[in-house]
Structures are given as C-alpha cells and as structure tokens.
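Colleague: I need the structure of the sequence given here:
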Amino acid sequence: MEQQNTLTKLKNYARNLKQNIFILYLSYKDNRVPWYAKLVAICVVAYAFSPIDLIPDFIPVLGYLDDLIIVPLGISLALKLIPTYIMEENREKAEEIRKNGKPKNWFVAVFFILIWILLAFWVGKLLYGLFH
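Modeller: As a prediction, the model looks like this:
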C-alpha cells in the first residue's frame, strides 16, 4: 500500500513538473533569463516537444525512464535557474499555450531518428562482422 502511495505521489509530481514546460518554452525566449538557464531550458523544451523519444517507449522499463525521471529532472533544474518574477509573468501565457496544444519540434525528431539509424547501422555492421 505504501509503495503504491509513493508511486502515485511520484507520478503527480512528474505531471506537475511537465505542466511547467510551457513556462520554460516562453522563458527561454526572454532576454532577462540568464544564458545558462536558457541553455538548460532550450534542451529540456526541445526534448519534451520532440515527437520522438531518445529511448522509445516500447523498450521495457527504460522506455519510460525519460518520461518519469529525465524530463522532470530537467524541468526542475531549468525552473530553479529562471528568476521567479519571470516565471510568474509567463505562467498565464503558458496556460493559454497548454490549452491550445503543445508545439512539435521536428528538428529534434529528425536528430533522434538519425541517432537510431546510425545505431542500427553500427549494430548491423558489428553483427555482420561477428558472423562472417
């Protein structure tokens, strides 16, 4: 029972952090945000908006690792780096964007597709070398 309660709390925490991705989306474009916060925010937003995950969800356990751990940790870090008053100003705008649907980042999607193609090529070449 306690494990289920802890898991539910963790899922709710991750869901709340993901809602803040829209604040990051607006904040990384803001000139008042420090460059290092922008860098972290850009990486997190690009990955979160990508239609393709670095670790596909069909891979058991690892497929959900990015959704449950990596993305929320990145969001949390980026939010800590952005000044509070900027986050508050962008909160209302972010709510409107979230209601209208999140934008897609096709550049990141193509990047991840290329990674998987290169990985498949490398594994294929490795396997071919082992058996021939």
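Colleague: only C-alpha atoms for contact and neighbour calcs from this point on.
Modeller: Will do.
Colleague: which strands and helices sit next to whichever helix in the chain runs longest?
Modeller: Under DSSP state H, the helix in the chain containing the largest number of residues is helix 106-131. With contacts defined as 3 or more CA pairs under 8 Å, 6 or more residues apart in numbering; DSSP states H and E, helix 106-131 has no helix or strand neighbours.
Colleague: Flag every buried residue along that helix.
Modeller: 108-109, 112 (16 or more other CA atoms under 10 Å).
Colleague: For the comparison step, fold the sequence that follows:
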Amino acid sequence: MQLLDTLKAWARRLKRDAMTLWFAARHPDTPWHAKALGVLVVAYALSPIDLIPDFIPVLGFVDDVLLLPGLIWLALRLLPPPVLAACRAQAEAWMHATGRKPR
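Modeller: Reported below is the predicted structural model:
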C-alpha cells in the first residue's frame, strides 16, 4: 500500500511540475531558453505522438516513465528560483481551485 501512495504522490508532483512549466512559459522573468524547453516539454506531454510508440512492449512506456520526467526536471532547473516558486504556487492554486489543465 505504501508503494501505491508513493506512486500517487510522485504522479501528483509530476502533474504540478508540468503545470508549473505551463505558467513559467508565460512569466515575464523566465529566460528564453527555459521558455523554449518548457513549451516543448508541455507540448510533448500533451501530444498523442510519442518518441517510442506505446504498442512496443516495455519500451513504449520508457518515454512516459523516464524521458518526460527527466525533461520536466531539466526545464525546472533552468528556471530562476523566484520564478519557479511563483509558478509552482500558481500551479498549486490552479490544481486546488479547478483541478483541470490550463488552456
């Protein structure tokens, strides 16, 4: 049961961080290279097209389990700390208020 709770918490943080990138792309103090990577990561996350198709056993989920979280982590590392904190707070508020993805 603890493994399931850990995975749920990880998935929630991943969703929050993806939404953080969404808000950081619109923040005026975000550097252009962080904006570009953030937009690419969010577009790839929402895109139905995968780098490795999901119908390939085991390998099809590598991009969902490893590649996407790694790219999100890298994009977050490129954000200045004040921008990261502001956008993370905005993402948390959005998740609590609506529970939907931003449009």
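Colleague: Superposing both, give me the TM-score.
Modeller: The TM-score (TM-score structural alignment, normalised by the length of structure 2) is 0.75; 97 aligned residues with a CA RMSD of 2.5 Å.
Colleague: on that earlier part again, of the buried residues of helix 106-131 of structure 1, closest to Y85 of structure 1?
Modeller: V108 (29.6 Å; CA to CA).
Colleague: measure that closest one to I115 of structure 1 for me?
Modeller: For V108 of structure 1, the distance to I115 of structure 1 (CA to CA, to the nearest Å) stands at 11 Å.
Colleague: How about L79 of structure 1?
Modeller: 28 Å.
Colleague: so who does the residue nearest to the spatial centre of structure 2 touch?
Modeller: In structure 2, the residue lying closest to the centroid (CA atoms, centre = their mean) is A18, at 2.1 Å. Neighbour list for A18 of structure 2: 42, 72 [criterion: CA atoms under 8 Å, 6 or more residues apart in numbering].
Colleague: ok, now with 10 Å
Modeller: 12, 24, 38-39, 41-42, 45, 68-69, 71-73, 75-76, 88, 91, 101 (CA atoms under 10 Å, 6 or more residues apart in numbering).
Colleague: What does it correspond to in structure 1?
Modeller: Alignment note (TM-score structural alignment): A18 of structure 2 maps to I21 of structure 1.
Colleague: What distance do you get for its match to F131 of structure 1?
Modeller: I21 of structure 1 is 47 Å from F131 of structure 1, by CA to CA.
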